[in-house]
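**Student:** Okay, here's the prediction I keep looking at, along with the sequence it came from:
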Amino acid sequence: MSGTLNCECGFSAVIKNGILIGPSGEISKYDWPDIERNCYRLMNPTLVSYMQKAYHWLLDRLGQCDMDGKVILEDFVNNYCFCHANFEEMPSKALYIISDKYPEIVAIYKGLIDKLGLEQKVLYIAAASDMLPLKDGCVDMYIDFDSANEYALYHKGYSTEALARYFHSESRAIGSFFSFKPNSSAEKELHRQFPESWEHSYDISYFKRYLRSAWANIIDEESIGNVTDSNTDEKASLYHIPGEVGMDVYFAEGFRKKEQKTL
């Protein structure tokens, strides 16, 4: 529950209230911890229904895998945390890692998950994604619920690139990707609020090509639907204004190392 960690490689961290807190890395001035959980509170009703459909889709595919003794990682939970919403339906004999660069966000989810009183073993880490104190190649399943989108707001790439060293050739990924209609008012508002955002953030066409370059086999993928209704009180996202927001899900396996990746 408490303690300090120091490694001869120079890594240092503290354990506070059961959370391993390491270096946060460089944080953009446009980034912040969503303590009020506005990503949930402001959701458009149509998106809420799509989220539930995505949950069921991902749980079904996850249930097809033998996850006993496997390591499941969900990172970038500042927007959404799939595990918290679905732990009761997830494998109980796997080891889960829930991580984000903001300790306060990890603490929120740890508190909520602790109240569930479930059997799952969970390691909570607050640190930059490329500074997680994990053995290279140890992650068997990566849960990407909007994580690719969030990472692309502040970097020129998707979240799997920050986590690449933790995957191995038989790792799997399961996730959901949000997209904006090209040249839509919502896309323009996104880049206005997040001027560092990558040109391919929320770009489903590019993301599908990326998946095939990063993973050897796309086991399954599906388009959940599009959100077109929105007003000032109910949005599909903080930067959604009336327009089209899409939601797709995917299940992939066989991570390709960087030297093998082509796009």
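**Tutor:** Yep, it's here. None of the values given here were measured: they were computed from a predicted structure.
**Student:** contacts and neighbour counts: CA atoms only from here.
**Tutor:** Fine.
**Student:** Can you verify my assumption that A173 contacts V249?
**Tutor:** No. Counting by Cα atoms under 8 Å, A173 stays clear of V249, with 10.7 Å between them.
**Student:** Comparing those two, which residue is more hemmed in?
**Tutor:** Between A173 and V249, counted using other Cα atoms under 10 Å, A173 has the larger neighbour count: 25 against 22.
**Student:** try this one side by side with the last:
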Amino acid sequence: MLHVNLLFLPNQQKVLSILKLFAKLRKDSGKGGKPTHGEGMKIGQVAQRYSISRDNLYYYINYGLLVPPRMDKQYVFDDETLNDLERILELKELGFTLAEIHHILSLFRISDMEKTGFREELRVIYAKRRRGCQEEIAHLERISDVLSQKIEALSTVDTSEYRRTGLPLSMLGLIQCPHCKKSLAISNVTMDTEYIFEADMDCQCGYHADVCDGILLTPNRYEGNDDTPDVHRLMYKDLPAGMISLFQSAYNFMKQEIDGVNLSGKIVMESYINAWFFLYTHQGIFDSDGRYIIVDKYPETLAMYKALMERENYHLPILYIADSTLDLPLCPSCIDVNIDFFATNEHNFYRRSFFYEELTPLLKPGAWIIGTYFYFENGWRSMQKLLSQYPKCSDNNFSLQYFLKMANESGIDIDKKEICGPSIDSGNNIGFSFHQKGEKLYLLPYTAHCALPGRMG
């Protein structure tokens, strides 16, 4: 009971006090054995108590799962609403959809738990969900069995015999001194009827190269510290799905074009494979009657791929050359086909010259070229990062205008090209660590031919 002494108050104060008294009485009249709305919990308290976000609670309210009363324009979670929330969370744990949960809540709201019809309908709903769980379990068990088989297959060491390869005798005639263009004398040879595995190769002018485990090692060893041999293929890791899709688009273009070319008896070369290696990932599309030259500055990278390709055994005759330049110990104008997947870009990481300026002497007149050039559109920030990471890098790298201009000046006629992209995020991949998010990186798969006669360097 509220007691107010009104005798000594001015008239206006008396009126205000009476109004406040009635308001208080009306508020108190709602109190009884049951809790009132005012005694409920606010949405923030509920979120904290049940470890659920406020957004989720508002979503449940808007969806109709929760119907809390309102007090002073705010939702108040009374005991009934909290019971509904606990039931929602329990049903979610049982795997029911929100629509199914809504239906179950509606049954509780409009039915009597003791009525047979309600109990039967709820039993049917639970039984249906249990059957769904059993079917999911059976499906997951089948998946688990298949995964176990795949894991076992990957864990089993391949003990099958594979042929060790080396420098193919059939390609020995392609090798000559890069300085005086004479054949090299061979000594201290370990070989069989098909391959040379170990040898010394010398020219009268003093040029010397070695064959070690079937790899031709030239004197042009890489001695810089801007790069390392990627024998664990980290370049291929952490590529975002969008970037991989661009790679696949370029691959599809190149594969389609290669399918239309007869490579039997042709000399095919790919260089700078420490970055990306198209021939390795697509060995199955190449003719075993062709002859192949693989060049990189790292003997370790070549040895890693050589071992993999021996095991996969596509029977491709391959001459592996470890050389950090394009001043290779090969006959001039011997290359029929050149594969360039990022090689032009990789060349400009370490040299300011254009890739085909140095390669042209090795290309036959009319030699066919297939590749993919990478370029930025307004990639100023990315290029600044690249130049800071690779001080020897050409500032013309990743420039489509530069590529097309220099190809033309080098006697390389572009026959066909396609734009793939852009990618605005290369993720955490180390191969594109310089790519700044938001700047557009495109891939340009292309075919071309060498319009000028092979020139002597």
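**Tutor:** Cool, got the structure. On a predicted model such as this, the values are computed, not experimentally measured, just so you know.
**Student:** Quick check: closest non-adjacent residue to the most centrally placed residue in structure 1.
**Tutor:** Closest residue to the average C-alpha location of structure 1: S147 at 2.9 Å, with Cα atoms, centre = their mean. Spatial nearest neighbour of S147 of structure 1, excluding adjacent residues (Cα to Cα, 6 or more residues apart in numbering): F76 at 5.5 Å.
**Student:** contacting residues for that neighbour?
**Tutor:** Residues in contact with F76 of structure 1 (Cα atoms under 8 Å, 6 or more residues apart in numbering) are 99-101, 147, 150-151.
**Student:** what do we get in structure 2 for it?
**Tutor:** Matched to structure 2 by TM-score structural alignment, F76 of structure 1 sits across from Y272.
**Student:** gap between that match and C205 of structure 2?
**Tutor:** Per Cα to Cα, to the nearest Å, Y272 of structure 2 is found 28 Å from C205 of structure 2.
**Student:** How about Y195 of structure 2?
**Tutor:** Distance of Y195 of structure 2 to C205 of structure 2, computed by Cα to Cα: 26 Å.
**Student:** can you count the residues close to I35 of structure 1?
**Tutor:** Per other Cα under 10 Å, the neighbour tally for I35 of structure 1 reads 11.
**Student:** just the one 5 residues further on next, same as before
**Tutor:** Y40 of structure 1 is flanked by 14 other residues according to other Cα under 10 Å.
**Student:** Could you do the one 3 residues further on as well?
**Tutor:** A count of nearby residues for M43 of structure 1, using other Cα under 10 Å, gives 19.
**Student:** Specify the local secondary structure of the counterpart of it in structure 2.
**Tutor:** The pairwise alignment with structure 2 assigns M43 of structure 1 to L239, based on TM-score structural alignment. The three-state label given to L239 of structure 2 by DSSP: H, G, I helix; E, B strand; the rest coil is coil.
**Student:** Just to check, L239 of structure 2 is in contact with S426?
**Tutor:** Yes. When contacts are counted by Cα under 8 Å, L239 of structure 2 is listed as touching S426 (6.3 Å).
**Student:** Using the three-state scheme, assign the corresponding residue of structure 2 for P23 of structure 1.
**Tutor:** Under the alignment (TM-score structural alignment), P23 of structure 1 pairs with P219 in structure 2. Three-state assignment for P219 of structure 2 (three-state DSSP): coil.
**Student:** What of I174 of structure 1?
**Tutor:** Applying three-state DSSP: I174 of structure 1 is strand.
**Student:** got it, and A85 of structure 1?
**Tutor:** Here A85 of structure 1 is recorded as helix under three-state DSSP.
**Student:** Would you check how far apart it and L59 of structure 1 are?
**Tutor:** Applying Cα to Cα, the value for A85 of structure 1 to L59 of structure 1 is 11 Å.
**Student:** Pick out whichever of those two has more residues nearby.
**Tutor:** Using other Cα under 10 Å as the criterion, A85 of structure 1 and L59 rank with L59 on top: 18 against 13.
**Student:** mind checking which helix or strand whatever residue of structure 2 lines up with that one is in?
**Tutor:** Counting by TM-score structural alignment, L59 of structure 1 corresponds to K255 in structure 2. Element membership for K255 of structure 2, per DSSP states H and E: helix 241-259.
**Student:** Can you pull out the residues in contact with the next helix or strand after that helix?
**Tutor:** Per DSSP H and E, helix 241-259 of structure 2 leads on to strand 267-271 as the next helix or strand towards the C-terminus. With Cα under 8 Å, 6+ apart as the test, strand 267-271 of structure 2 has contacts from 277, 279, 290-296, 334-340, 343.
**Student:** same question, stretch 436-445 of structure 2
**Tutor:** Residues contacting stretch 436-445 of structure 2 (Cα under 8 Å, 6+ apart): 246-247, 250, 253-254, 370-379, 381-382, 417-426, 435.
**Student:** Check stretch 418-431 of structure 2 too.
**Tutor:** 234-240, 242-243, 246, 249-250, 275, 432-433, 435-446.
**Student:** in structure 1, which spans are strands?
**Tutor:** In structure 1, the strands defined using DSSP state E lie at 2-6, 12-16, 19-21, 71-74, 95-100, 121-126, 139-145, 167-180, 215-227, 245-255.
**Student:** Next, format these as CSV and append distance to F194 of structure 1.
**Tutor:** Output for the strands of structure 1, formatted as CSV (distance: least, Cα to Cα, whole Å):
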stretch, distance to F194 of structure 1
strand 2-6, 35
strand 12-16, 30
strand 19-21, 27
strand 71-74, 23
strand 95-100, 19
strand 121-126, 23
strand 139-145, 20
strand 167-180, 15
strand 215-227, 21
strand 245-255, 17
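**Student:** Of those, give the one that comes closest to K29 of structure 1.
**Tutor:** Judged by Cα to Cα, the one of these that comes nearest to K29 of structure 1 is strand 95-100, at 16.7 Å.
**Student:** how near is G18 of structure 1 to E74 of structure 1?
**Tutor:** Distance, G18 of structure 1 to E74 of structure 1, using Cα to Cα: 17 Å.
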